[in-house]
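>>> Sharing a model that was predicted from the sequence below.
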Amino acid sequence: MKGLRFLVVLMWIMSLVLSRMGWAEEEEGVTKLEKVVVTATRTPHLLKDVPVETVVITREDIEKSSAQTISDLLGYTPGIFVRAEDTPGASAWRAKVRGLDFNSGYGLVLIDGQRVKGGGMGEYGIGLNQIPLEMIERIEIVKGPSSVLYGSDALAGVVNIITKSAPEKPNFGLEVASGTHNVNIADIWFGGKLGKLGVYINANYEESECGKYGYRSDRKEDYYRDRLDAKFSYDFAEDVKLSLGINVEDWDREREYESGVKRYTDKKKYRVSPGLEATFEDGSMLKIQGYWYDWDFDNKESGGTSGFTPLQGDMYYRQGEFQYTRPLTKIHLFTVGSEYLEEELDYNLAHETIDTKSFYFQDEMNFLLWKPFSVVLGGRLDDHSEFGSEFCPKLSLMLEAAEKTKIRASVGRGFKSPTIRQLYYETPFQHGNHWIKSNPDLDAEYSVGYSLGIEQVVGEKCLLSLTFFRNDLKDKVVSVETDEVIEGIPVNTYENVKDVHTQGVEMNFRAEICQGLTGVFGYTYLDAEDEGTNKDLTYSPENTFSARLTYDYKLWGLITSIGTRYTDKMYKNSDNTKETDDYFLTEAKLIKKLTKYATISVEANNIFDSDYGDPDSEWAGPTYLTRFKLSF
């Protein structure tokens, strides 16, 4: 009830703001509805016309934000909750979409439409902060079950990070940044076209003294990452294009504790992604792509006696897919596709090869009844070498109720296969104060998700959206205690025991308040509950609110931005006996254009030294970063 009262008050405030605004005619304004998106249906649509609700974070949003990481960018999106410090090296290990964890495999992360791995050892490793911000063109977010097109892991939603491609005109640039906790970042890039050949290359280096779980005073920690991203394209003809992506990354972390124990983590990642796209005279499109990915890691310790399990080895991912889209009459746009994914795990705790063969179809139907009406119906069949066949259908509807009013609804089924740690570890794995023992008899998890939303454009300067959602999750995998003990330390394993639901309301409001001043406001009410115990899910705040104001004073070449996020109290344990306090986080950024080619910026995060509602834990406190950028 508290959340619903908060929503009513917030909508009343918005109505007051709207009633006092004057609207000038502008093609796009701050609504961003003319942007082309591809994630929701795997086919290009203007954002205003896509039948499935989609959120876009543009390049302009990224540059004006004070975010140093992708996870911090996502934190301003209604329905996505991130509890992590915004510093290179910190892992967004508590990041949720509609109450379900990214790092446990409930949300799928894509880069240029292809799934990525490698953020958390032993789990799915859905690391959000895997790519430098300078390489990103935009981020597309689709919330709700998306297994219909993307298979396992897309149970709660998809985040697709679209990277930059070769620009029409040559572009060269560099950026350096330095800040609190010895944060140093450097980017250098070049892009352009030479005849039919397009090239974009970005080299990135970053370092900090912030650990995976944030700053800790009981240890000396150093984090380093070198990354090279290269994208090549070749236009064989006007409608036929070849592409090749190459990514190389070297990631190192060193920790030295007061006890004298030292731990080292070294991860190397290599990825090659070829592709072919062709468009034919009848309007049909063919897309063939794939990737080869090797993640090599070495995690070891010196000077310790117990409580640590070394990890060494490789993970290999090999994927190939084709997709064919063709218009059938003026009403139907039909898409079929097939995908093959092989995952090979070769390290000291597991030696497994699993494969998944998939087939999917989708029919996008556009009708003109009394109002424009769109229907998207699709299904995907996955044949998993461990779990057999799974079929996930989805139905989405969009009604243009008025010229600037859209109503969207969807219902779909999603599934998630258990993680590497949950299934395949051949020996128990020590993790802090307990051992972990895998369970090879686990079943996949399933969900049915529903959503209903309305989107209203006022003039050309304001966008207001309101969405209701619910997810019902069956056979959730949880960690449970056993009667076993190893060296006096208890052993936990995994079981399919829980049915849970998450449901709530999301509201998003974007407006140009006056010339140069824009505001973005978001609110989420969330009810996330374990139906077996009637307890709330951990780290699932009932109310979250965000607001950001940006002022662009072009006459002085000056941009200022300030943002704040509120997080309600939440439970820290499944028994609901421990909880955090509610808290605010505030950040700001100042950008000054020095010349046509040069800019300097200063940004501050956690300005008022928030303790994230947990004063007994240690946090990095306020952090600052200065950037200098040249772009020709």
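Looks like it came in fine.
>>> From now on I want contacts and neighbour counts done on CA atoms only, so please keep to that.
Noted.
>>> Please report the distance of the residue positioned nearest the centre of the chain from residue 122.
Closest to where the C-alpha atoms of the chain average out (C-alpha atoms, centre = their mean) is residue 159, at 4.1 Å. Distance, residue 159 to residue 122, using C-alpha to C-alpha, to the nearest Å: 21 Å.
>>> Neighbours of residue 257, how many?
Using other C-alpha atoms under 10 Å, residue 257 has 15 other residues around it.
>>> Next up, the contacts around it.
Residues near residue 257 by C-alpha atoms under 8 Å, 6 or more residues apart in numbering: 218, 219, 220.
>>> likewise residue 612?
Applying C-alpha under 8 Å, 6+ apart to residue 612 gives the contacts 83, 581, 582, 583, 584, 585.
>>> still on that earlier bit, which of the contacts of residue 257 are buried?
Those of the contacts of residue 257 that meet the buried threshold are 219, 220, by 16 or more other C-alpha atoms under 10 Å.
>>> So which of the contacts of residue 257 are in strands?
Counted as lying in strands by DSSP state E, out of these, are 219, 220.
>>> Now distance to residue 397 too, for the contacts of residue 257, in JSON lines please.
Listed next are the contacts of residue 257 as JSON lines, based on distance: C-alpha to C-alpha, whole Å:
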{"residue": "218", "distance to residue 397": "54"}
{"residue": "219", "distance to residue 397": "53"}
{"residue": "220", "distance to residue 397": "54"}
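>>> Just the endpoints, please. Distance across stretch 214-222?
In stretch 214-222, first residue to last residue: 12 Å (C-alpha to C-alpha).
>>> now do stretch 567-585
By C-alpha to C-alpha, the extent of stretch 567-585 from end to end equals 9 Å.
>>> residues making contact with that stretch?
535-545, 564-566, 605-608, 610-614.
>>> how about a cut-off of 10 Å?
For stretch 567-585, contacts defined as C-alpha atoms under 10 Å, 6 or more residues apart in numbering pick out 81-83, 524-525, 530, 533-546, 563-566, 605-616, 622.
>>> List the buried residues for it?
567, 568, 569, 570, 571, 572, 580, 582, 583, 584, 585.
>>> Then stretch 485-504?
Within stretch 485-504, the residues that qualify as buried by neighbour count (16+ other C-alpha under 10 Å) are 490-496, 498-504.
>>> Check the offset of that stretch from the chain's centre.
25 Å (C-alpha atoms, centre = their mean, to the nearest Å).
>>> quick one: what helix or strand has residue 73 in it?
Element membership for residue 73 (DSSP states H and E) is helix 70-74.
>>> Which elements pack onto that helix?
helix 59-64, strand 80-82, strand 95-97, strand 136-143 (3 or more C-alpha pairs under 10 Å, 6 or more residues apart in numbering; DSSP states H and E).
>>> Tabulate those in TSV, adding columns for mean neighbour count and distance to residue 551.
Rendered in TSV, the data for those read as follows (neighbours: other C-alpha atoms under 10 Å; distance: least, C-alpha to C-alpha, whole Å):
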stretch	mean neighbour count	distance to residue 551
helix 59-64	16	10
strand 80-82	23	25
strand 95-97	25	29
strand 136-143	21	21
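>>> okay, pairing it with this:
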Amino acid sequence: MKPSQLALGVTLAMGAFTSIADEQIETINIVGVREQALAFEQEQVGVELVTIGREAIERAGTSDLNGILQQNIPGLTVIPKNGRYDYANYSLQGSRKQDILWLIDGIRINNRLFNGGYLDTISTAMIERIEVLKAGQSVMFGTTALAGVVNIVTRSYKGADAGQISAGIDTLGSTQLSGYHSALIGDTEITVFGASDLSDGYQPWDDEDIHWTATDRERGYDVQNLGVKVAQEWDKTRAQLMAQYNVADLDYLRPYYNVETQNRRDQILVTLQLEHEISAEHQIEFKGYYHNWDTDYFRVYQYEDGSIKVKNDNDPWWFEDYGAKVTMHSQLGMHHFNYGIEHQRYYGEDAVMKFESNTEQVNDVFAQYQPQLAALPDTKLSLGGRYTQVKDGESGSALEFSARHMVNDTWGINGAAGTSFGLPSAEQLYASADDGIYGNRDLTPETGININTGLDYSRSDVQWQVNLFWREISDIIGVGTKDGKDQYVNLDKEVVTLGVDLHLFWMLTDSVSVDVATTYSDIENENGDEALLNVPDVSANIRVDYQPNNRPWELWLQSSYVGSMTAYDKDYGEYTLVDLGASYRFGPQENHRINLKLENAFDTDAVTGIFRPGSDAPVDYRDTIDTLGSPRNLQISYIFDF
């Protein structure tokens, strides 16, 4: 059997299993490196999986990755800091952002050095689909996956030459250009993609909330992406090499002093994946990667006396991350095993927070057992564990169990439970900025327990799913006081999150579909509310699509609600945004398409965050102010497939 014959054909019903609203059933064929089938394999043994396909990504217009995730993933709340291509707060089923593991083609991109996923330079043009696994996934994917995993799968050769060119503009002064081409040259699969995203941006604060010393008031961006993927297959071996280069010039605003502040960034990601069939029962997989994220931080301030000062002159802020993973996949009779080892190295520096980390080395061993019991032919199970050892640091372990039982052709029951752990970030270990929080080398990992259980129903016109989730995190890393200074410490507190995740898809007629999702989270604030800021109690999405049969056009409406959140002892949030869209296909093969989108159609002043001035702010400018989301804007895009 060749590696490509391990292709996994997965049929995902709308609603309970996917967020693609323009097709009732989508068939996704996973061809090539077996790692790309891992998320679907975990779904089969009881872990909830939601997938966003290419069609939904293209329909999103000039949205960035954050906008696509917010509109299409039930239970995932995404709140950008200042619009597109900026940092964001993420919450998956009531989690913190650091409890989510972010991957590109199975390679982790959030790094323990800065404890976050730097998604602000990822172009949507390179994405084939997005996979989201809910519940702890530390065994097969690694540390940080306390609440789940988001895997961004890049475009690749899919059995035939293909290409695409797209362009878009909007009324915020944004332009978006991208191209993609995939071909078979000899026996080699080659895919190239590139994108350019520019915008003047918008003003995220009201005029009266901006101090007169701030002259740069609109947050824009300039993001360029280039990538190539090459794959070659021999008799029993397949190799795939991918390289991405992203360069960005991103505005970073403050409502006082700011004349110009920019993150000038280069990002390189190189991955090598090898798969070899040892025998019919055993396959081995190797995955190596190199990730370099490098920002020059430039900041010019104007003070109240009129003086101008270069606060940061391209100061370094970067990390380097590389590693390798070897996984064996064995089928012994009716029993399946995944097991392997993983090694990672991290190193980084932040001149603003004034720290330079040691080189951190992390070694893991992991194993997962998936039995098939003759007495339970309609039930699939998995049991696994991971042990992690940090050189000169703390170790951690995770155990996970999951199961899925099909009651009949329409009803299914799934459950997942496990333990997890999260390592402290480099900021929490090393930070020493004079006006910030000091690091603590004695921090220990956070530990967690999570349980997800659900019931789903699926037939041709209706699919729905209900999931209950419970999560407890101990040894929370928060802020304490030592020697009169704020310092990161392990708080003697626990955070418990309990909630429900509902999702319904219904084909009302042959032309009209409705997709509804809502998540409610109850977080016990008495046990560590400081660690769970910016997490909404309720989030909801409603989407209505109208696509007449045998017509080349469609209309849609998307509404998103974000509930109450808290930051700096102030409540905010509780807003509803509505987007309207239309699409028209034309040409001999309908391979030309025009998309229209009216974002924030009612021009709602959504308070998406709370800004607190620092200790260096003007004396009369120390109160918190509201940060606003994107205003109403009209987008138009053109797509040509060839």
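Looks like it came in fine. Everything numeric here is computed off the predicted structure, so don't read it as measured data.
>>> Which of the contacts of residue 257 of the first structure sits closest to residue 185 of the first structure?
Taking C-alpha to C-alpha as the measure, residue 185 of the first structure lies nearest residue 220 of the contacts of residue 257 of the first structure, at 19.7 Å.
>>> Weed out the non-buried ones from the contacts of stretch 567-585 of the first structure.
Applying 16+ other C-alpha under 10 Å to those flags 81-83, 524-525, 530, 535-546, 563-566, 605-607, 610-614, 622 as buried.
>>> Which stretches in the stretch 251-400 of the second structure count as strands?
With DSSP state E, counting those that start in this stretch as the criterion, the stretch 251-400 of the second structure has strands at 258-277, 282-302, 308-332, 335-350, 355-356, 360-370, 379-390, 395-406.
>>> Could you point out which of the ones you listed sits nearest residue 205 of the second structure?
Residue 205 of the second structure lies closest to strand 258-277 among the strands of the stretch 251-400 of the second structure, at 13.4 Å (C-alpha to C-alpha).
>>> Kindly name the residues of the second structure that line up with the helix holding residue 73 of the first structure.
Alignment of helix 70-74 of the first structure against the second structure: residues 65-69, by TM-score structural alignment.
>>> Give me the distance from the matching stretch to the chain's centre.
8 Å.
>>> before we move on, what about stretch 10-22 of the first structure?
31 Å.
>>> Verify the stated contact: residue 251 of the second structure with residue 218.
Yes: using C-alpha atoms under 10 Å, residue 251 of the second structure is in contact with residue 218, at 8.3 Å.
>>> list residues touching both of these two?
Shared contacts of residue 251 of the second structure and residue 218, defined by C-alpha under 10 Å, 6+ apart, comprise 82, 200, 201.
>>> Give the aligned equivalent of residue 546 of the second structure in the first structure.
With TM-score structural alignment as the criterion, residue 546 of the second structure matches residue 551.
>>> The closest residue to its match other than its chain neighbours and residue 548 of the first structure, how far apart?
The spatial neighbour of residue 551 of the first structure that comes closest, neighbours along the chain excluded (C-alpha to C-alpha, 6 or more residues apart in numbering), is residue 517 at 4.4 Å. In this structure, residue 517 of the first structure and residue 548 of the first structure are 11 Å apart, going by C-alpha to C-alpha.
>>> who has more neighbours, these two?
The neighbour comparison of residue 517 of the first structure against residue 548 (other C-alpha under 10 Å) goes to residue 548, with 20 against 16.
>>> that's a strand at that one, yeah?
Yes: counting by DSSP: H, G, I helix; E, B strand; the rest coil, residue 548 of the first structure falls inside a strand.
>>> Now do the strands in the stretch 401-550 of the first structure.
So, for the stretch 401-550 of the first structure - with DSSP E, counting those that start in this stretch - the strands run 405-416, 429-431, 434-436, 445-458, 462-486, 489-514, 517-530, 535-536, 543-553.
>>> would you list those strands in CSV and tack on distance to residue 630 of the first structure?
Output for these, formatted as CSV (distance: least, C-alpha to C-alpha, whole Å):
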stretch, distance to residue 630 of the first structure
strand 405-416, 41
strand 429-431, 45
strand 434-436, 49
strand 445-458, 37
strand 462-486, 33
strand 489-514, 29
strand 517-530, 26
strand 535-536, 49
strand 543-553, 20
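>>> List the superposition-based mean deviation of the match of helix 70-74 of the first structure with respect to the first structure.
Aligned to the first structure and superposed, stretch 65-69 of the second structure gives a mean residue distance of 2.0 Å (mean C-alpha distance after the TM-score superposition for the first structure).
>>> Can you tell me what sits against that stretch?
Under the contact criterion C-alpha under 10 Å, 6+ apart, stretch 65-69 of the second structure has outside partners 52, 56-63, 76-80, 83-90, 119-125, 127, 130, 132, 150, 152.
>>> Tell me the counterpart of residue 170 of the first structure in the second structure.
In the second structure, residue 170 of the first structure lands on residue 161 (TM-score structural alignment).
>>> Residue 152 of the first structure too?
Under TM-score structural alignment, residue 152 of the first structure pairs with residue 143 in the second structure.
>>> okay, now the spatially closest residue to its match that is not a sequence neighbour: neighbour count?
Counting by C-alpha to C-alpha, 6+ apart, residue 422 is the residue found nearest to residue 143 of the second structure once chain neighbours are left out, at 5.9 Å. Look at residue 422 of the second structure: counted by other C-alpha under 10 Å, it has 26 neighbours.
>>> Is residue 110 of the first structure within a helix or a strand, and which one?
Here residue 110 of the first structure is assigned to strand 107-111, by DSSP H and E.
>>> so where in the second structure does the following helix or strand past that strand end up aligned?
Using DSSP H and E, the next helix or strand after strand 107-111 of the first structure towards the C-terminus is strand 114-115. Structural correspondence for strand 114-115 of the first structure: residues 107-108 of the second structure, per TM-score structural alignment.
>>> Relative to the first structure, what is the average displacement of the matching stretch?
When the first structure is overlaid, stretch 107-108 of the second structure sits 0.5 Å from its aligned residues on average, using mean C-alpha distance after the TM-score superposition for the first structure.
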